[in-house]
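> How does the following fold in three dimensions:
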Amino acid sequence: MNFEQARFNMVEQQVRPWEVLDFGVLDLLMSVRREEFVPEAYKSLALSEGLIPLGHGASMLVPVIEGKILQAVQVKRSDKVLEVGAGSGYFAALLAAKADWVRTVDIEPALVNMAHDNLKRYGVENVIVEEGDAVCGWPGSAPYDLIVVSGGVPQIPESLLQQVKVGGRLFAFVGEAPLMTAQLVTCVAEGEYRTESLFENLVPMMRNAPRKSQFTF
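Below you'll find the predicted structure:
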């Protein structure tokens, strides 16, 4: 399979038509080899627009959504990043190419191992992969310049918002099936946040995502 041609087609035919026009994002999607982070059985579909299952109820975000997230969060070289949900490690690799460092946390041990092995094999050195439940935050390295939640949450937990630095951003898919809204939250001052609704989509719910009555303040 000609992965380079397939990657060009992914960017030009899938991602760019959905108003992902940031040249830095498009170049990043061209340079980080997605097929290196896909389970072997799905490697031929690595650059397609279909969902790629990772097992344990998880799947990779489709390329257009990955592009739209990157365009929205505008990763900076100085950013310290928390990714909630490591998956295959691919999105962590995208973030790490632009950020200072990334800490990616997954609740499923098999996915932690997958992400760790993929990132190590690909030579990404500024990502730390950890096992745990970070949907309500990961205090060890907080606060963060950027937090990306890679699955759905009924509502963003206050404890997670509190780990965003002033001037920092948080991206999450908020709501429940059949529809979720991609939201970008910016911490504009201590305890004050501005929320932008970006687009609608449906992604797998984060395991242990707290319902409204379960939130800890």
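
> alpha carbons only for contacts and neighbour counts from here, please
Fine.

> need the contact list for the residue nearest to the spatial centre of the chain.
Closest to where the C-alpha atoms of the chain average out (CA atoms, centre = their mean) is S150, at 4.2 Å. Residues near S150 by CA atoms under 8 Å, 6 or more residues apart in numbering: L61, E83, V84, G85, A86, A172, F173, M206.

> and the nearest residue to L161 once chain neighbours are set aside, how many residues sit next to it?
Of all residues not flanking L161 in the chain, L170 sits nearest, at 7.5 Å (CA to CA, 6 or more residues apart in numbering). Using other CA atoms under 10 Å, L170 has 27 neighbouring residues.

> now L170, what's its secondary structure?
L170 falls in the strand class when you classify it by DSSP: H, G, I helix; E, B strand; the rest coil.

> Likewise for the one 3 residues further on?
Three-state call for F173 (three-state DSSP): strand.

> and it, what is it in contact with?
By CA under 8 Å, 6+ apart, the residues touching F173 are V149, S150, G151, G152, V153, M180, T181, A182, Q183, N201, V203.

> what do you get for F3?
Counted by CA under 8 Å, 6+ apart, F3 has contacts E35, L47.

> before we move on, back to that, so who does the residue nearest to L161 touch?
For L170, the contact set (CA under 8 Å, 6+ apart) comprises V73, L146, I147, V148, V149, L161, V164, L184, V185, T186.

> Before we compare anything, build this one as well:
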Amino acid sequence: MHGRLHMVEKQIAGRGIRDPALLNAMRLIPRENFVEKGFEMFAYNDCPLPIGKGQTISQPYMVALMIEAAEVKPSDTVLEIGAGLGYATAILSRMAAHVFAVERHASLAAGATERLQRLGYDNIDLRCGDGSKGWPKAAPFDAILVSAAALEVPQALKEQLTVGGRLVIPVGPEESRQTLLKIVRKGSDNFTTQNLGAVIFVPLISEHGGTEDYN
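Purely as a prediction, here's the structure:
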């Protein structure tokens, strides 16, 4: 618990994150339960950590930055793409009415589901599938967060936003630095884009990676 509170104070609030609901959620969520076995002692370090399948759990500050940018409210329905083992999913579940999450690796999706259920987070639906297609049956979403970099913003995700909805996504090629974008839907075909700075994420793999398709 001490490590968690120190992380929130120094790494999160200390870098300018102000959303009270987000800070409270990060104080509550046991990050050590969402890392690969053997890495629990590093759970509150200021860095990404491996979670298997060549994937990582993002640096805590990056998780906080993206969630704060998404402006999540208690009444929101949220979509998370790239759930990993479910850390950001758990945080979002404490802030929003309901969270839908997609993870393309079946073993990670199964691990996330087990962890989230065991820890009692019951306002989450999580599937294994192609995150670039979103979750059409559950749309529209008030906020969408993508934890993997796309070459361009998937049109399906923009179309699944409510009017006023926020999409936070890293965009750019795998081999170079990417840009974190915040896209807000202002009308049926009217979107604004804000650059939130340079980032580095694993690539978002579409259906060409052999993931499950559902509509």
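
> Any idea what the TM-score comes out to?
Here the TM-score for the pair of chains, by TM-score structural alignment, normalised by the length of structure 2, is 0.91; 207 aligned residues with a CA RMSD of 1.5 Å.

> hmm, back to that, can you pick the most crowded of the contacts of L170 of structure 1?
Neighbour count (other CA under 10 Å) singles out I147 as the most crowded of those, with 30 neighbours.

> tell me the secondary structure for the aligned partner of that one in structure 2?
Mapped onto structure 2 by TM-score structural alignment, I147 of structure 1 lines up with I144. At I144 of structure 2 the chain is in strand, as set by three-state DSSP.

> Likewise for L181 of structure 2?
From three-state DSSP, the assignment for L181 of structure 2 is strand.

> what's the nearest residue to it if we skip its chain neighbours?
Excluding its sequence neighbours, the residue lying closest to L181 of structure 2 (CA to CA, 6+ apart) is N195, at 4.9 Å.

> Run through the strands of structure 1 in chain order.
With DSSP state E as the criterion, structure 1 has strands at 52-55, 58-60, 80-84, 101-106, 127-131, 144-153, 164-176, 179-189, 192-201.

> pull the longest helix from structure 2.
Among the segments of structure 2 that qualify as a helix by DSSP state H, the longest is helix 106-118.

> any idea how far Y144 of structure 1 is from V166 of structure 1?
Using CA to CA, to the nearest Å, V166 of structure 1 is found at 9 Å from Y144 of structure 1.

> Alignment lookup: M114 of structure 1 to structure 2.
So, by TM-score structural alignment, M114 of structure 1 is matched to G111.

> Show me what V20 of structure 1 aligns to in structure 2.
Per TM-score structural alignment, V20 of structure 1 is aligned with I17.

> Run a quick check on its match versus I67, I expect a contact.
No. Taking contacts as CA atoms under 8 Å, I17 of structure 2 lies outside contact range of I67: 9.9 Å.

> quick one, which of the two is more surrounded?
With neighbours defined as other CA under 10 Å, I17 of structure 2 and I67 compare such that I67 has more, 22 against 19.

> That one against I144, yeah?
No. At 9.4 Å, I67 of structure 2 does not count as touching I144 under the criterion of CA under 8 Å.

> Nearest approach to R34 of structure 1 belongs to which of the strands of structure 1?
Among the strands of structure 1, the nearest to R34 of structure 1 by CA to CA is strand 58-60 (10.4 Å).

> how far apart are the closest one and its match in structure 2?
For strand 58-60 of structure 1, the mean deviation from structure 2 after alignment is 0.6 Å (mean CA distance after the TM-score superposition for structure 1).

> That strand - contacts with which helices or strands?
For strand 58-60 of structure 1, the packing partners by 3 or more CA pairs under 8 Å, 6 or more residues apart in numbering; DSSP states H and E come out as strand 52-55.

> sorry, back to before: report the distance from the longest helix of structure 2 to the chain centre.
Averaging C-alpha positions (CA atoms, centre = their mean, to the nearest Å) puts helix 106-118 of structure 2 15 Å from its chain's average.

> That one vs strand 98-103, what angle?
150 degrees (axes from the mean of the first three to the mean of the last three CA atoms, to 10 degrees).

> Please say which position in structure 2 G50 of structure 1 maps to.
Aligned by TM-score structural alignment, G50 of structure 1 pairs with C47 of structure 2.

> How much space separates that match from F39 of structure 2?
Counting by CA to CA - C47 of structure 2 and F39 of structure 2 are separated by 12 Å.

> next one: A96 of structure 2
Going from A96 of structure 2 to F39 of structure 2 by CA to CA gives 29 Å.

> These two: who's more crowded?
Remark: of A96 of structure 2 and F39, A96 carries more neighbours, 20 against 14, as counted by other CA under 10 Å.
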